[in-house]
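S.K.: no FASTA, just this:
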């Protein structure tokens, strides 16, 4: 059955959103379930989980861990839904290559998979909006643009690869506000990793993101870049482990945790 996007997805509860995704709705989740924490998902077999855990520990800016499950678990304390069905989109990887993009990974799920829920910058977007900072991808109704950079993450065992960033155009006069607001959310990427010239990150064309959609950058705006939880999937592509499952970039796990849980004074 075809599902339609609710008129006000921000007003939904996490349970309501997860039910829509379980029924097959595929849509980026920026602006959904206002006040609730969103998370990136990456799941790997148990024999690779320690390396991925170490990769996250060594690269906390792009990989702030919110939860790690036991092998085979399909839910988590902050995510009481089903990790196999209750996200709006998944990518299945074999030897680092995407082999399927689906809305349900039940047929691919393995009993030895360890799932990692990693902080997402969508979590602080309501605070940015409250501070008057525009959220262009939400305004345009598209996915946030994400880019692989020339910055290399610290390797851990099998896993290594480039830092991935998300970009939001910010009016020059509000950049300091954007930095101040997001710095108070260190467990969901925190302050930006770069402000200004994308070439310093090896990004040659903002109009061609590696993941997500391009957005308008106006003449009075500065591109601002935050570390992104798609970084582990870039590590999967670079390191080519035998098997992994990740969320489709921008199509997040909506948890029961509140954004305020991640706010520091």
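M.R.: Yes, it's here. Everything numeric in this text was worked out from a predicted model, so none of it was measured.

S.K.: please make it C-alpha for all contacts and neighbour counts, starting now.
M.R.: Noted.

S.K.: relative to residue 78, how far out is residue 66?
M.R.: Per Cα to Cα, to the nearest Å, residue 66 is found 9 Å from residue 78.

S.K.: can you show me the strands along the stretch 1-150 of the chain?
M.R.: 36-45, 65-68, 90-94, 97-102, 113-119, 146-152 (DSSP state E, counting those that start in this stretch).

S.K.: tabulate these (a markdown table), appending mean neighbour count and distance to residue 230.
M.R.: A markdown table is the format used below for these (neighbours: other Cα atoms under 10 Å; distance: least, Cα to Cα, whole Å):
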| stretch | mean neighbour count | distance to residue 230 |
| --- | --- | --- |
| strand 36-45 | 27 | 7 |
| strand 65-68 | 18 | 13 |
| strand 90-94 | 21 | 12 |
| strand 97-102 | 15 | 14 |
| strand 113-119 | 26 | 9 |
| strand 146-152 | 20 | 8 |
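
S.K.: would you list those in CSV and tack on distance to residue 129?
M.R.: Putting these into CSV (distance: least, Cα to Cα, whole Å) gives the following:
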stretch, distance to residue 129
strand 36-45, 15
strand 65-68, 23
strand 90-94, 28
strand 97-102, 31
strand 113-119, 19
strand 146-152, 20
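
S.K.: right, so of these, which gets closest to residue 233?
M.R.: Residue 233 lies closest to strand 36-45 among these, at 7.3 Å (Cα to Cα).

S.K.: for the closest one, give me every contacting residue.
M.R.: Identification of contacts with strand 36-45 by Cα atoms under 8 Å, 6 or more residues apart in numbering yields 14, 66, 71, 110, 112-120, 122-123, 229-230, 232-233, 243-247, 252-259.

S.K.: what subset of those residues is buried?
M.R.: 14, 66, 71, 110, 112-120, 122-123, 229-230, 232-233, 243-247, 252-259 (16 or more other Cα atoms under 10 Å).

S.K.: in addition, the following structure is provided for comparison:
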């Protein structure tokens, strides 16, 4: 009797490629249809306050899962996830200062670390494309541009700081459709927080993003801004916790959840 091996689902195949080091770059466009996520990893002593921060700032920090202290698996999000190796790039902070950008966490992992998995706007981009709305950074093969704003987050315990937004340029009619589409995805940032003049939210120059890459803005297009899961990195810079790990911007955890399952009815 012959046995036919079933191919791994695209999300699993992408994680294995990342784990092997075969995909060190941004994850936008990988494993189409599957939820991608931001990370914030903190000591258990700070986990309760950070969870409160996420609850008070659900548009920028929509929580998809929280691990037990020291647990590197996330069974609710995917098969055989190892949070130490399944993201293309990490950032390690001590007292708010970036001290390392490793491609795995083997040398810095601790038994008291709690992983927060936070929804990512990459998940609603599939729906934007399906509705004829362009996604410029995918067209250009680069990372989404992200900016620190003058909009404050709601503090919790020691955690506070400015909201970070991601930006996608589009024509006004496309922006209206984008609002309609992304409003159905509250678990991955939902509707835009601003569109039009970036100066109104404290952004001085769209050509100089704080994270990611600048993208072309064509004639008659307007910038459209969504709350971004990189916000915890601006909060880390403001609050300077003794130890913290995040993903590198644009380099996400790919889960086995389907984007379609996150859409509100």
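M.R.: Right, received. Where do you want to start? Worth saying up front: this structure is predicted, and the values here are computed from it rather than measured.

S.K.: re the thing from before, which of the buried ones among the contacts of strand 36-45 of structure 1 fall in helices?
M.R.: Counting by DSSP state H, those place 14, 232, 233 in helices.

S.K.: report the longest helix in structure 2, please.
M.R.: When structure 2 is parsed with DSSP H, its longest helix is helix 44-56.

S.K.: that helix to strand 113-119, inter-axis angle?
M.R.: 20 degrees (axes from the mean of the first three to the mean of the last three Cα atoms, to 10 degrees).

S.K.: now stretch 171-185 of structure 2: buried residues?
M.R.: Neighbour-count burial for stretch 171-185 of structure 2, with 16+ other Cα under 10 Å as criterion, is recorded at 171, 172, 174, 175, 178, 179, 181, 182, 183, 184, 185.

S.K.: quick check: the last one touching residue 122?
M.R.: Read it as residue 185 of structure 2. No - applying Cα atoms under 8 Å, one finds residue 185 of structure 2 not in contact with residue 122, separated by 11.2 Å.

S.K.: got a list of contacts for stretch 185-204 of structure 2?
M.R.: So stretch 185-204 of structure 2 is contacted by 58-64, 118-121, 123-124, 147-151, 178-184, 205-206, 222-228, 262-264 (Cα under 8 Å, 6+ apart).

S.K.: do me a favour and get the end-to-end distance for that stretch?
M.R.: Per Cα to Cα, stretch 185-204 of structure 2 runs 29 Å from first to last residue.

S.K.: go on, stretch 187-197 of structure 1?
M.R.: Distance between the two ends of stretch 187-197 of structure 1: 26 Å, counting by Cα to Cα.

S.K.: how much space between residue 176 of structure 2 and residue 42 of structure 2?
M.R.: To residue 42 of structure 2, residue 176 of structure 2 is 38 Å away according to Cα to Cα.

S.K.: cool, and residue 169 of structure 2?
M.R.: In this view, residue 169 of structure 2 and residue 42 of structure 2 are 34 Å apart by Cα to Cα.

S.K.: next one: residue 111 of structure 2
M.R.: Counting by Cα to Cα, the gap from residue 111 of structure 2 to residue 42 of structure 2 is 11 Å.

S.K.: ok, residue 106 of structure 2 next?
M.R.: Where residue 42 of structure 2 is concerned, residue 106 of structure 2 sits at a distance of 16 Å (Cα to Cα).

S.K.: equivalent analysis for residue 96 of structure 2, please.
M.R.: Distance of residue 96 of structure 2 to residue 42 of structure 2, given as Cα to Cα: 12 Å.

S.K.: mutual contacts of the two, please.
M.R.: Common contacts of residue 96 of structure 2 and residue 42 (Cα under 8 Å, 6+ apart): residue 243.

S.K.: contacts only, for the aligned partner of residue 28 of structure 2 in structure 1.
M.R.: Using TM-score structural alignment, the partner of residue 28 of structure 2 in structure 1 is residue 30. Residues in contact with residue 30 of structure 1 (Cα under 8 Å, 6+ apart) are 122, 138, 143, 144, 250.

S.K.: same question for residue 160 of structure 2.
M.R.: By Cα under 8 Å, 6+ apart, the contact list for residue 160 of structure 2 reads 152, 153, 154, 235, 238, 239.

S.K.: narrow those residues to just the buried residues.
M.R.: Buried subset of the contacts of residue 160 of structure 2 (neighbour count, 16+ other Cα under 10 Å): 153, 154, 235, 238, 239.
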